[in-house]
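S.K.: Sequence and predicted structure below; questions after.
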Amino acid sequence: MERVTLRIPEQQIEAVERMVETGKYPNRSEAIRAAVRDMLEEDRGEQTNSPRTYVKV
């Protein structure tokens, strides 16, 4: 597995931490891996050519 460094707004990290604390995910890394898997699955299933919009916070 490869290590990736990224910057995430504090409020989003806090939300991820809450999911870890409640037992939804075993740790931050697994929560983020799950989010990436979901994004990739969504992208594979998407049938439109319209680009996804991202907002820089």
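M.R.: Cool, got the structure. It should be emphasised that the depicted structure is a prediction, and the values quoted were computed from it without experimental measurement. Residues are numbered from 1 along each chain as shown.
S.K.: going forward, measure contacts between C-alpha atoms and count neighbours the same way
M.R.: OK.
S.K.: What are the buried residues along the longest helix belonging to the chain?
M.R.: Across the chain, the helix with the greatest residue count (assigned by DSSP state H) is helix 28-45. Across helix 28-45, burial judged by 16 or more other C-alpha atoms under 10 Å covers 28, 31.
S.K.: second one coming, line it up with the first:
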Amino acid sequence: MERVTLRIPKQQIEEVEEMVELGKYPNRSEAIRSAVREMLDEQTDSQSNENRGWAKV
């Protein structure tokens, strides 16, 4: 796994930390990895729909 350094607005990181405290994610890193996976999945779905020529329902 590679380390990535990024800057996130304080309010957003506080919201991520709140999700961790609520037990939705084990830690900040996993919450951010989950968000990246979701973004990549959406991109893949979007590209698949463009290739089919019809909308996803």
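M.R.: All right, it came through fine. These figures come from a predicted structure and were not determined experimentally.
S.K.: Let me see the TM-score of these two.
M.R.: A TM-score of 0.81 describes the superposed chains when it is computed by TM-score structural alignment, normalised by the length of structure 1; 48 aligned residues with a C-alpha RMSD of 0.8 Å.
S.K.: for the longest helix of structure 1, the distance to its chain's centre please.
M.R.: 6 Å (C-alpha atoms, centre = their mean, to the nearest Å).
S.K.: list the helices and strands it packs on?
M.R.: Applying 3 or more C-alpha pairs under 8 Å, 6 or more residues apart in numbering; DSSP states H and E, we find helix 28-45 of structure 1 packed against helix 10-21.
S.K.: Have a look at how far, on average, the helix it packs on is from structure 2.
M.R.: Taken over the aligned residues, the distance from helix 10-21 of structure 1 to structure 2 averages 0.2 Å (mean C-alpha distance after the TM-score superposition for structure 1).
S.K.: That helix to helix 28-45, inter-axis angle?
M.R.: 100 degrees (axes from the mean of the first three to the mean of the last three C-alpha atoms, to 10 degrees).
S.K.: Look at Val4 of structure 2 and give its secondary structure.
M.R.: The three-state label for Val4 of structure 2, taken from DSSP: H, G, I helix; E, B strand; the rest coil, comes out as coil.
S.K.: I'd like to know how far it sits from Arg33 of structure 2.
M.R.: 11 Å (C-alpha to C-alpha, to the nearest Å).
S.K.: ok, now Glu50 of structure 2?
M.R.: Distance from Glu50 of structure 2 to Arg33 of structure 2, by C-alpha to C-alpha: 26 Å.
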